[in-house]
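Asker: Mind looking at a prediction? Sequence and model below.
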Amino acid sequence: MPHEVDGSFVALPLRALADAALARARALGAEHADFRLERVRSAAWRLRDARPAGSSDVTDLGYAVRVVHGGAWGFAAGVDLTMDGAAKVATQAVAMAKLSARVIAAAGSPERVELAAEPVHADRTWVSSYEVNPFDVPDEEKTGLLAQWSAGLLAADGVSHVDASLMTVQENKFYADTAGTSTIQQRVRLHPTLTAVSVDPGGDFDSMRTLAPPAGRGWEYLTGGTWDWSGELAALPELLAEKMRAPSVRAGRYDLVVDPSNLWLTIHESVGHATELDRALGYEAAYAGTSFATFDQLGTLKYGSAHMNVTGDRTAEHGLATVGFDDEGVAAQSWDLVRDGVLVGYQLDRRIAKLTGFERSNGCAFADSPGHVPVQRMANVSLQPAPGGPSTEELIGSVDRGIYVVGDRSWSIDMQRYNFQFTGQRFFLIEHGRLAGQLKDVAYQATTTDFWGSMAAVGGPQTYVLGGAFNCGKAQPGQVAAVSHGCPSALFEGVSILNTTQEAGR
């Protein structure tokens, strides 16, 4: 059943504050102005060995005014929920734009801020897809379920410690601009995690974490059968015990079957960030790097094999980056980034779209709080499955000598998103099409184009899983965004495998 926006948020003087701010910006000569009021509630619970180890519950409430004046950006934020306060913040934003314009002129730069056109979306409301708001569930019920699951793991042989956590967010936004767009939105998301730790008598230790990804869902994600929690938790102790006994991998080249629980992170780092156009143009060079996928290669760069079809998507149900409208009033869309292995698109906001000749932004502006300016952020970037494609078991069955990679762990990638290394939660040796036990100390290493170019097959829709993370970082000052990445299982041929203990000893 569709939800309505939280009544306590709607009761705030949203439109009155926006009208006061936008009217002041217009009176001061702004070419464009937008107003964004946000309330973001974030809560988390942590348990250690089934006992409470900490909790937090924080609400961030405020608003921001962004303007274009004299061809330059201006931005200011405030918390005074009065008409005078909103007008004052708009005045500060215009003053900042005037100062920026003088600095730009003194530097001799001809660049002026212009925004790609966007249809007006007046009085629109959007609420994400969920059944039970986790903030409507008593805290005792949340911690009780985590404690129950933790106790079950602790009772298993070989499990020495268990860490459990649950993160929940409810994000409310009101947006209005001088073109006439006004939107109200509500997003709910959560991330439950359990990690089992084993310590043997000799002091050797290792851990294994649940594979359940964070999701744009409600409390039903933990209780309603969306994820097989009982099955995963029951299997975890024996999988961890097998990992503790597993032999160390022999470095070399292997065919890899990569599970969606691992591949989503490789997509995030090597495709998601690399196809942010502000990064490809050099705007992130001082902090988060650039991109090998430069703008002059659009339509020609062979990113991967012909099996590689990747979309940017702000509409995927339960996606962490799914919205109705972005923080520039642009309606959510889905579009191609890589088609048949060739780079065909980028992620855009309105300024970058106009600057590079695109008719319209694809809705990738986002600010993580009312005190931050919107920047270009990642959509749900996803590898598409093959219609009628093979199952994970069939992909494994096609491999004579290889490794099946499950779950994400550590990773490293260079500033151009080109050379990388990834590990995982567990690795299974494949011999003659069958799993032949776990390996440990495994990492796969490649360049982005070599790795995706080695992709020989992708699984069918039945293997597709929407993974993701709460903590994608970007910008200065730093901002954090939640983003999902869907993908099927996939087969990669002849990938370089490193032994991490040998590498650490060099």
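Answerer: On my side now, so go ahead. The shown structure was predicted, so the numbers you read here are calculated from the model rather than taken from an experiment. Numbering: from 1, shown residues only.
Asker: hey, let's count contacts and neighbours off CA atoms from now on
Answerer: Fine.
Asker: Without its sequence neighbours, what residue ends up closest to residue 64?
Answerer: residue 77 (4.1 Å; Cα to Cα, 6 or more residues apart in numbering).
Asker: in terms of contact, does the one you found touch residue 62 like I think?
Answerer: Yes. Between residue 77 and residue 62 there is a contact at 7.4 Å, judged by Cα atoms under 8 Å.
Asker: which parts of the strand or helix carrying residue 183 are buried?
Answerer: Using DSSP states H and E, the element containing residue 183 is strand 182-199. Judged by neighbour count (16 or more other Cα atoms under 10 Å), strand 182-199 contains these buried residues: 182-198.
Asker: Secondary structure class of the residue nearest to residue 64, three-state.
Answerer: strand (DSSP: H, G, I helix; E, B strand; the rest coil).
Asker: residues making contact with stretch 219-230?
Answerer: 130-134, 137, 192, 212 (Cα atoms under 8 Å, 6 or more residues apart in numbering).
Asker: got it, and stretch 208-217?
Answerer: Applying Cα under 8 Å, 6+ apart, the contact partners of stretch 208-217 are 128-131, 187-197, 227, 232-233, 236, 240, 261, 317-320, 407, 425-426, 466-470, 484.
Asker: Distance across it, terminal residue to terminal residue?
Answerer: One end of stretch 208-217 sits 24 Å from the other (Cα to Cα, to the nearest Å).
Asker: Touching, residue 30 and residue 94? I think so.
Answerer: Yes. Between residue 30 and residue 94 a contact is recorded at 7.1 Å, counting by Cα under 8 Å.
Asker: Name the residues contacting each of these two.
Answerer: Joint contacts of residue 30 and residue 94 (Cα under 8 Å, 6+ apart) are 67-69.
Asker: Strands - which of the residues you listed land there?
Answerer: Residues of these located in strands (DSSP state E): 67-69.
Asker: Please enumerate residues in contact with the strand or helix carrying residue 353?
Answerer: Secondary structure from DSSP H and E places residue 353 in helix 350-355. Helix 350-355 has contacts (Cα under 8 Å, 6+ apart) with 113-117, 277-278, 328, 359-361, 363, 365.
Asker: ok, those vs residue 143, which is closest?
Answerer: Proximity of the contacts of helix 350-355 to residue 143, judged by Cα to Cα, is greatest for residue 365, which lies at 34.9 Å.
Asker: Got another one to weigh against that:
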Amino acid sequence: MKRKDFLYLTGMGMGAAMLPNLSAFGSPVPHDTVLQPVDVALKKRMADVALNAAKSKGATYADARIGRYLNQSISTRESRVQNIASSESYGMGIRVLANGCWGFAATDKLDNDSIARAAQLAVSIAKENSRLQSEPVQLAPQKGYGDVSWKTPIEKNAFEVPVKDKVDLLLAANAEALKLGASFISNNLFMINEQKYFASTEGSYIDQDIHRMWPTFTITKTDAKTGTYETRNALSSPVGMGFEYLIPDEKEKIQGIFPIYKKRYDMLEDVRIGTAQLAEKLNAKPIEPGKYDLILDPTNLFLTIHESVGHPTELDRVLGYEANFAGTSFLTLDKWESKKFNFGSPIVNFVGDKVRPGSLGAVGYDDEGVKTGQWDIIKDGVLVNYQATRDQAHILGLKESQGCCYAQTWSDVQFQRMPNVSLQPGKSALNVADMIKNTEKGLYMFGRNSYSIDQQRYNFQFSSQLCYEIKEGKVVGMVKGAAYQANTQEFWNSCSAICDESDFRMGGSFFDGKGQPSQASAVSHGCSTTKFDKVNVINTSRRLG
């Protein structure tokens, strides 16, 4: 049952001969073989082997995850293709409860005997672990769903698009930047397809086909006279969509300082605008440190949401079970139990969800078979909930899991991972132009850049790709070196205005790390353009000496 790793998709053998500095390291796998899913009936039979073997050895609960993961990345620089990498991973992970404790084992050998041995190993591990456990695992109730399926609602499968077409798009973007005066440009296109099958002793048999992609670039322009340079990264978002994300729809443009698409992305237009902005950025004046009203575009604010709201409301960080990748959380249980902890201003509302179309976190069911939904995390500025899995739900008095369980591959044990965490749009009609008109001294910021946050996710600093100064209700020009500093509670309490639903957009993290050993997941954060009053801004562009 092991499938051969593949190096190239359709057209790769011939395409490699045509691309500069690229050679094929073996025969391409036929297109229909690569994209043909594993038969669902076969996966159900294999899962039952695992579940029955686990129960026969004393497991009181067991689940099996059969995963087939396709990954492809394409990297180019200027007129050259630097790398094309495609891979496939296929196997089964088996998780069990025995003697009230978890055990896990995985195998890429999917014959009956190998599956049964892996299940037996998982039970043995659980029983050994139970000797050290002080209290048994408590699982929230979960009904079995029988045979169900879910698919990312894509229009065009990125893995069906010939590699040459994808390379041509990236090289065309590079050529456009160089033609317009860029000194250097590199870009990347990442694509992931997770074909996942989940089965449990509770009676669920869930088949899912999940797609994600992320196009991105970095343009650099140098000034030969001064020896300085500036960069501009893409303002794209990683998405839970197919290749249609790269086919822009003119009807969904949001007009502002420069046009942005609400759900799609035009790489060539972003390259043209970004290259032109670099000349302005090179000549921009350094920011004067001080207090400013900040108007943050979703391309910037999503990262601040991720770090200051998403991670500190992960329940395992709150409980101190998880401290890898920047620590635990200041949002301890006593703050939630008080039912009045003032996280932000009354207009601040954050929702956790795993269902929003086009988002990275959108799935039908999580990796322990829980049907996904949405829930309030911050309501009218008050902390009201966290992010939990089945074995955490009882800590919060929840009757069911919130569906926040995920593993990066079949060979990794699933654990609590962040859902989409999004700031809800303003309830009154408000656009960016009106927000700027009402700002006397401010900064308008776009794009993610450098950042830092402490071990409790409290004190932080964020900067941006682009920063425009606002004076007396008008944008007067670009400045550079601006970074805003605050603590999480102070920052979200300074939130004074949020644009309405018409401006709502999603950003996200394609490779969000957590755990030890570390695992990566993908998560989106939506918001509309948002204003924060009198935030401390420093100048990071000045150099000593």
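Answerer: Perfect, I can see it now. Values in this document were obtained by computation on a predicted structure and should not be read as measured data.
Asker: on that earlier part again, most neighbours of all the contacts of helix 350-355 of structure 1, which one?
Answerer: For these, counting by other Cα atoms under 10 Å, the largest number of neighbours falls to residue 363: 29 neighbours.
Asker: and the equivalent of that residue over in structure 2, what is it in contact with?
Answerer: Using TM-score structural alignment, the partner of residue 363 of structure 1 in structure 2 is residue 403. When contacts are counted by Cα under 8 Å, 6+ apart, residue 403 of structure 2 touches 354, 365-366, 368, 370-373, 388-390.
Asker: do that again at 10 Å, thanks
Answerer: 353-354, 363-374, 387-390, 416-419 (Cα atoms under 10 Å, 6 or more residues apart in numbering).
Asker: What of residue 128 of structure 2?
Answerer: 98-99, 101-103.
Asker: Specify the local secondary structure of the residue opposite it in structure 1 once aligned.
Answerer: When structure 1 is aligned by TM-score structural alignment, residue 128 of structure 2 is paired with residue 99. Following three-state DSSP, the label given to residue 99 of structure 1 is helix.
Asker: What helix or strand is the aligned residue in structure 2 for residue 422 of structure 1 located in?
Answerer: The alignment partner of residue 422 of structure 1 in structure 2, by TM-score structural alignment, is residue 462. In the assignment (DSSP H and E), residue 462 of structure 2 maps to strand 459-471.
Asker: What is the corresponding segment of structure 1 for the helix or strand following that strand?
Answerer: Next along the chain after strand 459-471 of structure 2, taking DSSP H and E as the criterion, comes strand 474-480. Using TM-score structural alignment, strand 474-480 of structure 2 corresponds to residues 434-440 of structure 1.
Asker: Could you identify which of the ones in strands among the shared contacts of residue 30 and residue 94 of structure 1 has the most neighbours?
Answerer: Within those, residue 67 tops the neighbour count with 30 neighbours, counted by other Cα under 10 Å.
Asker: ok, average deviation of the strand holding residue 462 of structure 2 from structure 1?
Answerer: Comparing strand 459-471 of structure 2 with its match in structure 1 after superposition yields a mean distance of 0.4 Å (mean Cα distance after the TM-score superposition for structure 1).
Asker: which ones are touching whichever residue in structure 2 pairs up with residue 184 of structure 1?
Answerer: When structure 2 is aligned by TM-score structural alignment, residue 184 of structure 1 is paired with residue 207. Contact analysis of residue 207 of structure 2 by Cα under 10 Å, 6+ apart lists 40, 43-44, 65-67, 147-151, 195-199, 364-365.
Asker: what does residue 461 of structure 2 give?
Answerer: Per Cα under 10 Å, 6+ apart, neighbours of residue 461 of structure 2: 304, 450-454, 483-487, 536-538.
Asker: Narrow these to those in helices?
Answerer: Among those, the members falling in helices (DSSP state H) are residue 304.
Asker: and the contacts of residue 461 of structure 2, which are buried?
Answerer: So, by 16+ other Cα under 10 Å, the buried ones in the contacts of residue 461 of structure 2 are 304, 451, 453-454, 483-486, 536-538.
Asker: Closest one of the contacts of residue 128 of structure 2 to residue 311 of structure 2?
Answerer: Closest to residue 311 of structure 2, out of all of those and judged by Cα to Cα, is residue 102, at 24.4 Å.
Asker: What strand or helix carries that closest one?
Answerer: Using DSSP H and E, residue 102 of structure 2 sits in strand 101-107.
Asker: Now do the buried residues in that strand.
Answerer: 101-107.
Asker: Kindly report the same for stretch 32-40 of structure 1.
Answerer: 32-40.
Asker: quick one: it aligns where in structure 2?
Answerer: Against structure 2, stretch 32-40 of structure 1 falls on residues 61-69 (TM-score structural alignment).
Asker: What of stretch 265-273 of structure 1?
Answerer: Under TM-score structural alignment, the match for stretch 265-273 of structure 1 is residues 303-311.
Asker: How many residues are close by the counterpart of residue 514 of structure 2 in structure 1?
Answerer: Under the alignment (TM-score structural alignment), residue 514 of structure 2 pairs with residue 474 of structure 1. By other Cα under 10 Å, 19 other residues sit near residue 474 of structure 1.
Asker: Is residue 484 of structure 2 in contact with residue 467, as I believe?
Answerer: No. Look at residue 484 of structure 2 against residue 467 with Cα atoms under 10 Å: they stay out of range, at 11.3 Å.
Asker: So residue 288 of structure 1, which state does it fall into?
Answerer: Going by three-state DSSP: residue 288 of structure 1 is coil.
Asker: Report the contact partners of it.
Answerer: With contact taken as Cα under 10 Å, 6+ apart, residue 288 of structure 1 is in contact with 273, 279, 282, 414-417, 473-476, 478.
Asker: Let's see which of those residues end up in strands.
Answerer: Counting by DSSP E, the contacts of residue 288 of structure 1 contribute 473-474 to strands.
Asker: quick one: which of the contacts of residue 288 of structure 1 is most hemmed in?
Answerer: Counting neighbours by other Cα under 10 Å, the top entry in the contacts of residue 288 of structure 1 is residue 273, with 28 neighbours.
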